[in-house]
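Visitor: Just need the structure, nothing else, for what follows:
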Amino acid sequence: METDESIFRAYDIRGIYPIQINEELAYKLGRSFATFNKGKIVVGRDGRIGGEVLKENLIKGLTESGAEVIDIGIVPTPLIIFSIKYYNFDGGICITASHNPKEYQGFLFYNREGEGIGLENGLEEIKENIHSEKFTEGKGVIIRKNILQDYINFISDKITLENAKMKVVIDCGNGVASVVLPKLLNRFGIEYFPLFCSLDGNFPNRDPEPRMDNLKALQEKVVELKADCGFAYDGDADRVVGVDEKGNVLTPNQFFCVLIKSYLENKKEKVVHDSLSSLTVDELVKYYKGFPIGCRVGHVFIQKKVLEENAAIGGEISGHYFFNELFGADDASFATLKVLEYLNKKKIKLSEVYRELPSYYFDSIRVKTKEEEKFKFIENLKTEFKEKNYKMDCSDGVKIIFDDSWILLRASNTEPKISIAYESKTEEGFEKLKKFVNELVKKIPK
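Guide: Just a heads-up that it's a prediction; the model follows:
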């Protein structure tokens, strides 16, 4: 069976199950990865439909190419990174499609440093191995291991939540946050109310991606229970969205700024942010005498930059937050605990924390387009904007920079979409940007 080339994205593999992602592909990926990355390989999965049979075939492929496989079962994606670094394994694979709709499945790959493997650092070679079917032969073994207690102990040593009389609501979205987060909150004695915290690959209550428009149940429950705050997670628990005590959903920029304050108030640190982040992020880091470092969008790139620069934290506007003290993992459970730790330490409400931040005018949208047209569209824009003599930054898509505002357009590496973000320090400037963006949207191939 021929492999669909479109499943190979910039930093992972994703496609429709079982049409594009199936048992045969999983087996070949196992053979290929063990050929590419020899040694002890940790394997886990999220709660999506097809996950178990994909895992079985992946492991079959890994062992037939000589790998020693450590099967850690159903876990959040960041626990793959934790396992590699904590136990000194040689690599890892997580079977997940993260925040994508329920019809999707996929694979994330990690090297022995715990860094994500994308097309620029190994995924292309993994793909070529599949096409050539030149696999290493061997007879590997399978070890099943429960890592949750080691993970919880590790996290517990990094968080201080003594006498925290807090009440929170957690919306696990029927994803794998359900497996870990309640245990962590119990460890710290945090009172919590669970929403959709049973694992269900059909995601019956909301999409796997937590968004401003699908968190009504969480918002209402926070207000009803007079909770201190609420949190919502994506399918594999590497993204988190916050809700304050009034039921307001924090933007990713606001959530990131809360985390930045928790790290930088007492120590000058480096902070990595993506090219879609608000001006507020950069200004807040500088306010605390820290060092902001820009990076292209993509979890592989931000995680790598955090580790290379020895930054305390990194953030992506999609809701990923990366922690140096967790080996660069984008761990949504740890992000939750860091926010709770900060609120408890300062004895402050969540709404009060982000209310202190500069209030600029920011928006972002994602527009569906044709997969085969998305990168070409961005290249055409670069030519058009260059002819108009706009000040541009083309390191990640195309960004137009004005005196007190900016617009960024980039092709998504995981979906057939164009991401657009824009920001202005003034309302008048924002309205002008909005009109400009509306005209650009009309040009996107549908």
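Visitor: Please count neighbours and contacts with C-alpha atoms only from this point.
Guide: Will do.
Visitor: For stretch 73-89, list every residue counted as buried.
Guide: Judged by neighbour count (16 or more other C-alpha atoms under 10 Å), stretch 73-89 contains these buried residues: 73-86, 89.
Visitor: Pull the number of nearby residues for Y192.
Guide: 17 (other C-alpha atoms under 10 Å).
Visitor: Also the one 10 residues further on?
Guide: N202 has 17 neighbours, counted by other C-alpha under 10 Å.
Visitor: and the longest helix along the chain, how far out from the chain's middle?
Guide: Criterion DSSP state H: the longest helix present in the chain is helix 427-443. Distance of helix 427-443 from the chain centroid (C-alpha atoms, centre = their mean, to the nearest Å) equals 28 Å.
Visitor: what do you get for stretch 247-258?
Guide: On C-alpha atoms, centre = their mean, the centre of stretch 247-258 falls 15 Å from the chain's centre.
Visitor: Alongside the first, I'd like the structure of this one:
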Amino acid sequence: MSLFGSSGVRGVVNDGMTPELACRIGMAVGSDAGNVVIGTDSRTSGPMMEAAVSSGLMACGCQVYSCGLVTTPTLAEATRCMDAGVMLTASHNPPEYAGIKLWNPDGMGFSVSQSDKIEQLVSSRKFRLKPWDKVGQRHVLNDVPEMHARRILAGVGKAKLKVVVDCANGPAFNITPIVLQRMGCKVVTINSNPDGHFPGRMPEPTEENLGDLRNAVVSMNADVGIAHDGDADRMVAFDDKGQYLGGDQLLALFAKRYAKKKVVVTVDASMAIDDYVDAKVVRTRVG
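Guide: You can find the predicted model right below:
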């Protein structure tokens, strides 16, 4: 059995990615964790999957803290004070997909060895189930996006820009526009209503899917356009002339500005980064 890919577990809802599997993954995580935070993107399967994973966690005695509809970076931030985090998202995949990403308190995703351990428990079903009087409880966290926004704002300065943000009908609506506004930007949003059918565009932020954003940036004389994927752990951009800047181009720009001695990129990142930045480029596996 091989559940985990480069970024968690994904599959079509009720055809591979079922509530039963989600519950078993919850029991596997709960067998080694006491406090777990859980969040979802805007997919229609989110409430179902959250209920299933939470049931598995609580069956093993976990205290489950639900932060509702949040981005993956927000969930990772909330995991800092927990034993683990569970993000229910299929990222950039089409709406019929669901997924589970697991996080450590240091903001890193589960390692290969941790993922292997979860797979073994799911397969063997040797979970550490608790008796009736020791099962966990569910708690609700209402202020997680606000806490994340404050942490970001503590490390950035002011900006007087006009920005168009495409939230991809996902949870980016409750973090990116708010942070930019508080920085001093004038912000216009599109696709900012969370909707798991993704009526505005598909969650993959390819240039072909972002025609509305390009047109908005140019027609509104904006300084920049920003687009997220379905769980907002990725962004692409358009400049003020409507030129698309993909992940590799943005990575090169950020590395050029901030890297002093060394920058780490994934193995699939463009080789152009090596030519563009002055720092040493180190490549690592995806995920």
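Visitor: coming back round to it: can you check which part of the second structure the longest helix of the first structure sits on?
Guide: No residues of the second structure are matched to helix 427-443 of the first structure when aligned by TM-score structural alignment.
Visitor: So what touches that helix?
Guide: Y361, F362, V367, S405, I407, Y422, E423, S424 (C-alpha atoms under 8 Å, 6 or more residues apart in numbering).
Visitor: secondary structure element for M27 of the second structure?
Guide: According to DSSP states H and E, M27 of the second structure maps onto helix 19-30.
Visitor: What residues in the first structure pair up with that helix?
Guide: Against the first structure, helix 19-30 of the second structure falls on residues 23-34 (TM-score structural alignment).
Visitor: Now that stretch on the second structure. Mean distance?
Guide: Here stretch 23-34 of the first structure, set against the second structure after superposition, deviates by a mean of 1.3 Å using mean C-alpha distance after the TM-score superposition for the first structure.
Visitor: Need the contact partners of that stretch.
Guide: 3, 53-55, 57-67, 126-127, 129-130, 133, 135-136.
Visitor: for the stretch 101-250 of the second structure, what spans make up the helices?
Guide: Using DSSP state H, counting those that start in this stretch, the helices of the stretch 101-250 of the second structure run over 112-124, 144-153, 176-183, 211-219, 247-258.
Visitor: what about those helices, which gets the closest to I190 of the second structure?
Guide: helix 211-219 (7.7 Å; C-alpha to C-alpha).
Visitor: What range does the closest one cover in the first structure?
Guide: Against the first structure, helix 211-219 of the second structure falls on residues 216-224 (TM-score structural alignment).
Visitor: neighbouring contacts of that stretch?
Guide: 168-171, 195, 228-232, 243, 245-249.
Visitor: what's the distance between G211 of the second structure and A237 of the second structure?
Guide: 12 Å (C-alpha to C-alpha, to the nearest Å).
Visitor: Over to L102 of the second structure?
Guide: 27 Å.
Visitor: Would you pull up how far the helix holding M27 of the second structure lies from the middle of the chain?
Guide: The answer for helix 19-30 of the second structure is 20 Å, by C-alpha atoms, centre = their mean.
Visitor: What are the buried residues along that helix?
Guide: In helix 19-30 of the second structure, counting by 16+ other C-alpha under 10 Å, buried: P19, L21, A22, C23, R24, I25, G26, M27, A28, V29, G30.
Visitor: farthest-separated two in the residues you listed?
Guide: P19 and G30 (16.0 Å).
Visitor: thinking again about what came up before, scan the contacts of stretch 216-224 of the first structure and report the most crowded one.
Guide: Most surrounded of those: other C-alpha under 10 Å gives C229, at 31 neighbours.
Visitor: residues contacting it?
Guide: When contacts are taken as C-alpha under 8 Å, 6+ apart, C229 of the first structure is in contact with K167, V168, V169, V222, G242, V243, D244, E245, G247, L350.
Visitor: Quickly note the distance from the residue opposite V187 of the second structure in the first structure once aligned to L276 of the first structure.
Guide: Under the alignment (TM-score structural alignment), V187 of the second structure pairs with Y192 of the first structure. Between Y192 of the first structure and L276 of the first structure the distance is 33 Å, computed by C-alpha to C-alpha.
Visitor: Kindly report the same for R211 of the first structure.
Guide: 17 Å.
Visitor: Quick check on these two: which one has the bigger neighbour count.
Guide: Legend: neighbour count by other C-alpha under 10 Å for R211 of the first structure and L276, higher for L276 (27 against 19).
Visitor: now the strands for the second structure?
Guide: For the second structure, the strands defined by DSSP state E cover 9-13, 16-17, 35-40, 63-69, 84-88, 97-103, 138-140, 162-166, 186-190, 224-228, 235-239, 244-245, 262-266, 280-284.
Visitor: now, of the ones you listed, which is deepest in the fold?
Guide: Mean neighbours per residue, mean count of other C-alpha atoms under 10 Å, is largest over the strands of the second structure for strand 84-88, with a mean of 29.
Visitor: Which stretch of the first structure lines up against it?
Guide: Against the first structure, strand 84-88 of the second structure falls on residues 91-95 (TM-score structural alignment).
Visitor: My understanding was that E191 of the first structure contacts I170; is that so?
Guide: No: the criterion here is C-alpha atoms under 8 Å, and E191 of the first structure misses it with I170 at 10.5 Å.
Visitor: Need the contact partners of the match of strand 84-88 of the second structure.
Guide: 37, 39-46, 51, 54-55, 77, 80-81, 84, 105-114.
Visitor: Noted, bye for now.
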